[in-house]
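# Got a predicted model here, sequence first, then my questions.
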Amino acid sequence: MEYDISDKIVAITGAGRGLGRALALGLARHGARVAVLTLEQDQAEETAAELAAVTDADHVHTACVDVADEEQVRDAVAALDQRWGRVDALVNNAAFMPAMTPVVDVDIALVRKVIDVNLIGYFITTKYFAPLMVRGGGGRIVNISSMIGVQANPGQSAYAASKAGVNILTNVVHREMADQGIRTVALAPGLTDTPGMRAIASDEYIERVASAYPGGRIGQPDDVVEFVAFLCSDAAQHLSGTLLPIRPVTG
């Protein structure tokens, strides 16, 4: 199937490192204009510098945004609207993954942080980006979820709960806004090799998971890029309100 996202305007949260940065670079290579939304200024600058090697500087927009801060998100959307006048797709990718901890030992303050970033943040970005998309005739919201949101995994109660919430939010937004041209999909990768994952997962755990995956390896950020490019294209017009699991493949 052919798909085209050339000149589509795609906003990506958490685009300063890991999967978000890979998505920014991959979609730019497909011809999209990319808005890099990330928490840290240095990460925004590093991603923008990498993007300069694959796309025109006029096709890159950066903003430092805490997705759990409604005022910051509102201001970032307003600035993006002022610059480009529309947004065609939002990729909700920003996430926080804490160390594995049994539920009876969790720090509730840490649980609140996970929910704030991984779920409340998706509510806030959807609240402000969706009307801009509707004004432009419609758009796509791709929520990066996780297989942990559909499969129980000991030690990851907070992260799993946040991603399960993302899955339901995706369907609710579809039911509320599909007739206004908004298409929503939750994309659920398996274990993916990112700095955030490496910081909390042991080598033994990574090796054990990899042994059960096709090809004997965990996922790489680039494995997700083509899925997201397809979902941001017109070829995915009839796909909305659903969850798409991803498993790593050999290659």
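It's in.

# going forward, measure contacts and count neighbours with C-alpha atoms only.
Noted.

# what about Ala178, how many neighbours?
Neighbour count for Ala178, taken as other CA atoms under 10 Å: 17.

# now Glu204
Using other CA under 10 Å, Glu204 has 9 other residues around it.

# Now do the contacts for it.
Residues near Glu204 by CA atoms under 8 Å, 6 or more residues apart in numbering: none.

# would it count as being in a helix?
Yes - counting by DSSP: H, G, I helix; E, B strand; the rest coil, Glu204 is found in a helix.

# distance of it from Arg198?
Separation of Glu204 from Arg198 (CA to CA, to the nearest Å) stands at 12 Å.

# go on, Val60?
In this view, Val60 and Arg198 are 28 Å apart by CA to CA.

# So which of the two has more stuff around it?
Counted by other CA under 10 Å, Val60 and Arg198 do not tie: Val60 has more neighbours, with 21 against 12.

# what sits against the more buried one?
Listed by CA under 8 Å, 6+ apart, the contact partners of Val60 are Arg33, Val34, Ala35, Val36, Ala48, Leu51.

# Assign a three-state SS to the fourth one, would you?
Taking three-state DSSP as the rule, one finds Val36 in the strand state.

# Nearest residue to it in space, ignoring adjacent ones along the chain?
With sequence-adjacent residues excluded and distances taken as CA to CA, 6 or more residues apart in numbering, Val36 is closest to Thr62, at 4.6 Å.

# what's the burial count for that neighbour?
Residues lying near Thr62 (other CA under 10 Å) number 22.

# That one against Ala35, yeah?
Yes - between Thr62 and Ala35 a contact is recorded at 5.6 Å, counting by CA atoms under 8 Å.

# And the strands in the stretch 151-251 of the chain?
Here the stretch 151-251 of the chain has its strands, by DSSP state E, counting those that start in this stretch, at 182-188, 242-245.

# Quick check: which of those strands is nearest to Ala236?
strand 182-188 (8.6 Å; CA to CA).

# try it against this one:
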Amino acid sequence: MTTTSTTNDTTVAARSTPRFLNKIALITGGASGIGKATAELLASEGACVVIADRCCEEGNALATRLSRERRKALFVETDITSPASVESMVARTMSEYGRIDCAVNNAGVSETSIDLVDASSEQWERLISINLRGVWLSMQHEISAMLPAGRGAIVNVSSRTGLVGKPRLAIYTASKHGVLGLTRSAAIDYAPCGIRINAVCPGLVQTPFVESKFGERLPELARTMNPLGRIGEPKEVAECIAWLCSDAASFVVGVSLPVDGGAVA
């Protein structure tokens, strides 16, 4: 009986240990939406979170609030379209904490629906620069920082549109498909180095951006977009990101995980 009790107590204690205790987590686009929910979740589970975003007011406010809640958080102003800014983001993280255990490349933008033939080169450059090139730049520096330690986890945030075609959103769709190509190839290259790279593909999620984009159409879209008949919550995507970053997903490499209420299915 004593042995059983000790074993059970140990199991309970192990389960109650925060998944990310003293881990260093870097999150791009971490000031709002899915990135913010991810920063909050990882911080609540013991991580030191680095919130990288170009929105200084929101990023500083989040880092300040988390710190007041006795979480460990740092805001770093970052423009992921700038190689120098991305390099500085990772350098600052390494200077403060000495390593990066997990990175979430979440920063991205969408586009107004437009026919392919009417799209401008400026629209192409903007979307590809942020959604695809920004992920590539971030991964370059994050992986370089992880290689000496021989371990790490990276989660790239693509989209449901990264898995299917979508009418009148050709450039956005191309950028999000590209993120999955980067994810899969890099996953193969760096798994032998102990770095796991995966992606999540969120569907319609209740973020400020989605609310402003769809406005009064949102309730109807929420009812018809997927089999669950509702819109997703940022924390639901954050939970999937956290799992992919955690040791529980230690044998998961190169996946593109839909988090979309069954829309792709």
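Here it is on my side, so go on. Because the structure is a prediction, the values reported are computed rather than measured.

# Report the TM-score for the pair.
Overlay of the two chains. TM-score (TM-score structural alignment, normalised by the length of structure 1): 0.92; 246 aligned residues with a CA RMSD of 1.7 Å.

# most neighbours per residue, which of the strands of the stretch 151-251 of structure 1?
Greatest average neighbour count among the strands of the stretch 151-251 of structure 1 goes to strand 182-188 (a mean of 26), per mean count of other CA atoms under 10 Å.

# So which elements touch that strand?
helix 121-135, strand 139-144, helix 157-177, strand 242-245 (3 or more CA pairs under 8 Å, 6 or more residues apart in numbering; DSSP states H and E).

# mind running it again at 10 Å?
Packing partners of strand 182-188 of structure 1 (3 or more CA pairs under 10 Å, 6 or more residues apart in numbering; DSSP states H and E): strand 89-92, helix 121-135, strand 139-144, helix 157-177, helix 221-231, strand 242-245.

# Distance to Leu110 of structure 1 added to those, as TSV?
Listed next are these as TSV, based on distance: least, CA to CA, whole Å:
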stretch	distance to Leu110 of structure 1
strand 89-92	21
helix 121-135	15
strand 139-144	21
helix 157-177	9
helix 221-231	26
strand 242-245	27
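
# Among these, single out whichever gets nearest to Pro102 of structure 1.
Using CA to CA, those put helix 157-177 closest to Pro102 of structure 1, at 7.6 Å.

# what's the closest one aligned against in structure 2?
Helix 157-177 of structure 1 lines up with residues 170-190 of structure 2 when matched by TM-score structural alignment.

# Same check on stretch 60-72 of structure 1?
Per the alignment by TM-score structural alignment, stretch 60-72 of structure 1 matches residues 73-85 in structure 2.

# and Asp107 of structure 1, which of the helices and strands packed on strand 182-188 of structure 1 is closest to it?
helix 157-177 (10.0 Å).

# Who are the contact partners of the equivalent of Val91 of structure 1 over in structure 2?
Counting by TM-score structural alignment, Val91 of structure 1 corresponds to Val104 in structure 2. Applying CA atoms under 10 Å, 6 or more residues apart in numbering to Val104 of structure 2 gives the contacts 25-30, 35, 38-39, 135, 138-139, 142, 153-157, 197-199, 241-242, 245.

# Check Asp107 of structure 1 too.
So Asp107 of structure 1 contacts Thr101, Ala158 (CA under 10 Å, 6+ apart).

# ok so, going back, could I get the strands of the stretch 151-251 of structure 1 as CSV with distance to Ala160 of structure 1?
Supplementary listing: the strands of the stretch 151-251 of structure 1 in CSV, determined by distance: least, CA to CA, whole Å:
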stretch, distance to Ala160 of structure 1
strand 182-188, 11
strand 242-245, 14
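
# Let me know which of the ones you listed is the nearest to Gln156 of structure 1.
Of all the strands of the stretch 151-251 of structure 1, strand 182-188 comes closest under CA to CA, at 15.4 Å.

# so Ala199 of structure 2 makes contact with Val157?
Yes - Ala199 of structure 2 is within contact range of Val157, at 5.7 Å (criterion: CA atoms under 10 Å).

# tell me, what's touching these two both at once?
In contact with both Ala199 of structure 2 and Val157: Val104, Asn105, Asn106, Val179, Leu180, Thr183, Ile241, Ser256, Leu257, using CA under 10 Å, 6+ apart.

# Can you give me the neighbour number for Arg208 of structure 1?
14.

# With Gly14 of structure 1 instead?
As a burial measure, Gly14 of structure 1 scores 29 neighbours (other CA under 10 Å).

# And it? What does it align with in structure 2?
Using TM-score structural alignment, the partner of Gly14 of structure 1 in structure 2 is Gly29.

# Please name whichever of the helices and strands packed on strand 182-188 of structure 1 is nearest to Val150 of structure 1.
Of all these, helix 157-177 sits nearest to Val150 of structure 1, with 6.4 Å by CA to CA.

# Give me the angle between the closest one and helix 121-135.
Between helix 157-177 of structure 1 and helix 121-135, the angle comes out at 20 degrees (axes from the mean of the first three to the mean of the last three CA atoms, to 10 degrees).

# And helix 157-177 of structure 1, what's buried?
Residues of helix 157-177 of structure 1 classed as buried: 157-167, 169-171, 173-174, 177 (neighbour count, 16 or more other CA atoms under 10 Å).
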